[in-house]
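# No letters, just coordinates:
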């Protein structure tokens, strides 16, 4: 009596072999895990330290003056002293420093310190000079309030701070990098794999076996799901434990992000099938894949919010599936929403999945 061929057993065997191949592939590991982890480490260590303004200190400055000491205590300022005048002047012209300040003390009026302040800047530093002027004016006004107390036309009430979570840089960057790693890995790895299997006639040999075509695709999809979900676990763990990435509902949020990861991989693999179907040679895969991935990397809110782009460009950004995956990740991780609260994002991604798989079926070739 003939034993019935077990399709699921064959699927698992193919998935295991494919997963081993992915793990042994340096390019797959680097693009899926290496690059996102490097970016996360860079942005994580930068953190929320804010803008630092470099100010050159003229050699004639009285460093014992009250104003200089107040400037030196400002965390957002970096005072550079002891540098030759010509070198400092050159740095100012090149925009390496924002301004050069000279503070000269005048005869005191009683117990009140008096000084003259001269600030020089260049056209290369117009973006930061206004910030320095604001800091300098604030310090002078604060000193005036101390030494020349006077009545004011208005009373400023204390700023009311509502309770809430602090939105760190890592809370914005990590979801974007996680989404892009899913897109790039799914597109490139799927495209290269199936093109290679077709070119080496491996897919054709599969036809001589009882395994069905659907199970071949499912086996490869399962291997990539396992690899990408494992990578997401590592990325989220490093972000959470090393840099304080926000997981509002703890384990619930974590598992919802993993479900969203799996969903994103499945949809984005469709782009890989399309690329492998229309590519005529292995050398044409990267350019075609980059046409799909690069615009989304730049415009889908990976590093910069979509709202920061010009108004005419934002509708284009809002078409891209990666934009909605980024939004969904951020809403779940930081805002505390659940999968059933991000219906719009999931709906748009699903629509993209239907479209791209419909195209993939038309262009996909087994031989």
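Received it, and whenever you're ready, just let me know what you need. What you are looking at is a predicted structure, and each value in this text was computed from that prediction instead of being measured. Numbering: from 1, shown residues only.

# contacts, neighbours, all on C-alpha from now
Will do.

# Can you tell me what sits against stretch 201-213?
5, 7, 10, 197-198, 366-367 (Cα atoms under 8 Å, 6 or more residues apart in numbering).

# Going by neighbour count, which residues in it are buried?
Across stretch 201-213, burial judged by 16 or more other Cα atoms under 10 Å covers 203, 211.

# do stretch 106-114 as well
By 16+ other Cα under 10 Å, the buried positions in stretch 106-114 come out as residue 114.

# One more to weigh against that first structure:
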């Protein structure tokens, strides 16, 4: 992404092969760090190292040619779109599921369902599947529009899309649980937006949605790391731009899974049908 200028590798070769230089100096970087490579090489002072090599017995220091690998430039859209994706599903899912379930309960629709052979869990599954279906459609539209129109990076094409969608399903399940909790504890429909904003606004500001959390002090960054939206945004950025997979996003998956367990454990105690 260009955050690091490059890597300097110093290798002691004398211990394994006395015919080679005792110290080997290598520099690796990418085109994403282009503007900073030159000043860094001056700071590294290759000229001084070469002078040092000349003053030492021959073969003591070996300086390799810098290796600059060409990579795709990290565009602003590569940061912005994952944040907008998380922002979109956060509010639409919370408001959608909370008001839907609250309305069904207050209008007596759920009571009429109970007069049929329909099991309660099937009602929740039906609401959840419909919400996931329409949310995934919006996610796909955002991803494909961003890729084809705004040059958003998808390193592995459709494989990256499938991995992002799978993470989105996990996030949607978590948010639906939160929405059901809010619809159950709210006494009136006017209370629901207050509860949602209380949960969502801190995440919108502290999860790297519009700007990087690196601007915050260290203690606040540690708080940001426990927020589910932060982990979702990070996972989408890793999959899309860095080309990582599920196994490389273990931390993000673990935090989201922990939140999922906690939310549904709380929901099992708070869910109100009447």
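Arrived safely. This is a predicted model, so every value here is computed, not measured.

# Name the nearest of the contacts of stretch 201-213 of structure 1 relative to residue 23 of structure 1.
The closest of these to residue 23 of structure 1 turns out to be residue 197 (Cα to Cα; 17.8 Å).

# Quick one: map the closest one onto structure 2.
Counting by TM-score structural alignment, residue 197 of structure 1 corresponds to residue 104 in structure 2.

# Any idea how many residues pack against that match?
For residue 104 of structure 2, the neighbour count with other Cα atoms under 10 Å is 16.

# Chain neighbours aside, what residue packs nearest to it?
Sequence neighbours aside, residue 110 is the residue nearest to residue 104 of structure 2 in space, at 5.8 Å (criterion: Cα to Cα, 6 or more residues apart in numbering).

# State whether the one you found is indeed within a helix.
Yes: using DSSP: H, G, I helix; E, B strand; the rest coil, the assignment for residue 110 of structure 2 is a helix.

# Quick check: it vs residue 100 of structure 2, distance?
When Cα to Cα, to the nearest Å is applied, the distance between residue 110 of structure 2 and residue 100 of structure 2 equals 11 Å.

# With residue 134 of structure 2 instead?
Distance of residue 134 of structure 2 to residue 100 of structure 2, given as Cα to Cα: 14 Å.

# These two - which one has more neighbours?
More neighbours surround residue 100 than the other of residue 134 of structure 2 and residue 100, with 15 against 10 (other Cα under 10 Å).

# In which helix or strand does the spatially most central residue of structure 2 reside?
Geometric centre of structure 2, nearest residue: residue 234, 1.8 Å, by Cα atoms, centre = their mean. For residue 234 of structure 2, the host element (DSSP states H and E) is helix 228-240.

# for the residue mapped onto residue 354 of structure 1 from structure 2, what are its contacts?
Superposed on structure 2 with TM-score structural alignment, residue 354 of structure 1 falls opposite residue 261. With Cα under 8 Å, 6+ apart as the criterion, no residue contacts residue 261 of structure 2.

# ok, 10 Å please
Counting by Cα atoms under 10 Å, 6 or more residues apart in numbering, residue 261 of structure 2 touches 174, 177, 267.

# same deal with residue 150 of structure 2?
Residue 150 of structure 2 is in contact with 75, 77-78, 81, 143-144, counting by Cα under 10 Å, 6+ apart.

# Among these, find me the one that's closest to residue 43 of structure 2.
Proximity of the contacts of residue 150 of structure 2 to residue 43 of structure 2 (Cα to Cα) peaks at residue 75, which lies at 27.3 Å.

# quick revisit: quick one: the counterpart of the residue nearest to the centre of structure 2 in structure 1 from residue 367 of structure 1, how far?
With TM-score structural alignment defining the correspondence, residue 234 of structure 2 maps onto residue 327 in structure 1. Look at residue 327 of structure 1 and residue 367 of structure 1: by Cα to Cα, they are 39 Å apart.

# And residue 20 of structure 1, by the same measure?
For residue 20 of structure 1, the distance to residue 367 of structure 1 (Cα to Cα) stands at 24 Å.

# Would you mark the buried spots in stretch 219-235 of structure 1?
Here stretch 219-235 of structure 1 shows 219-225, 227-229, 231-233, 235 as buried, counting by 16+ other Cα under 10 Å.

# so where is it in structure 2?
The alignment of stretch 219-235 of structure 1 onto structure 2 (TM-score structural alignment) covers residues 126-142.

# Return the mean post-superposition distance for the matching stretch against structure 1.
Compared with structure 1 after the fit, stretch 126-142 of structure 2 shows a mean deviation of 0.5 Å (mean Cα distance after the TM-score superposition for structure 1).

# residue ranges of the helices in the stretch 151-274 of structure 2, please?
Here the stretch 151-274 of structure 2 has its helices, by DSSP state H, counting those that start in this stretch, at 158-185, 191-206, 218-224, 228-240, 250-270.

# taking those together, which one is wrapped up most tightly?
Mean neighbours per residue, mean count of other Cα atoms under 10 Å, is largest over the helices of the stretch 151-274 of structure 2 for helix 228-240, with a mean of 24.

# That one against structure 1, how far on average?
Compared with structure 1 after the fit, helix 228-240 of structure 2 shows a mean deviation of 0.5 Å (mean Cα distance after the TM-score superposition for structure 1).
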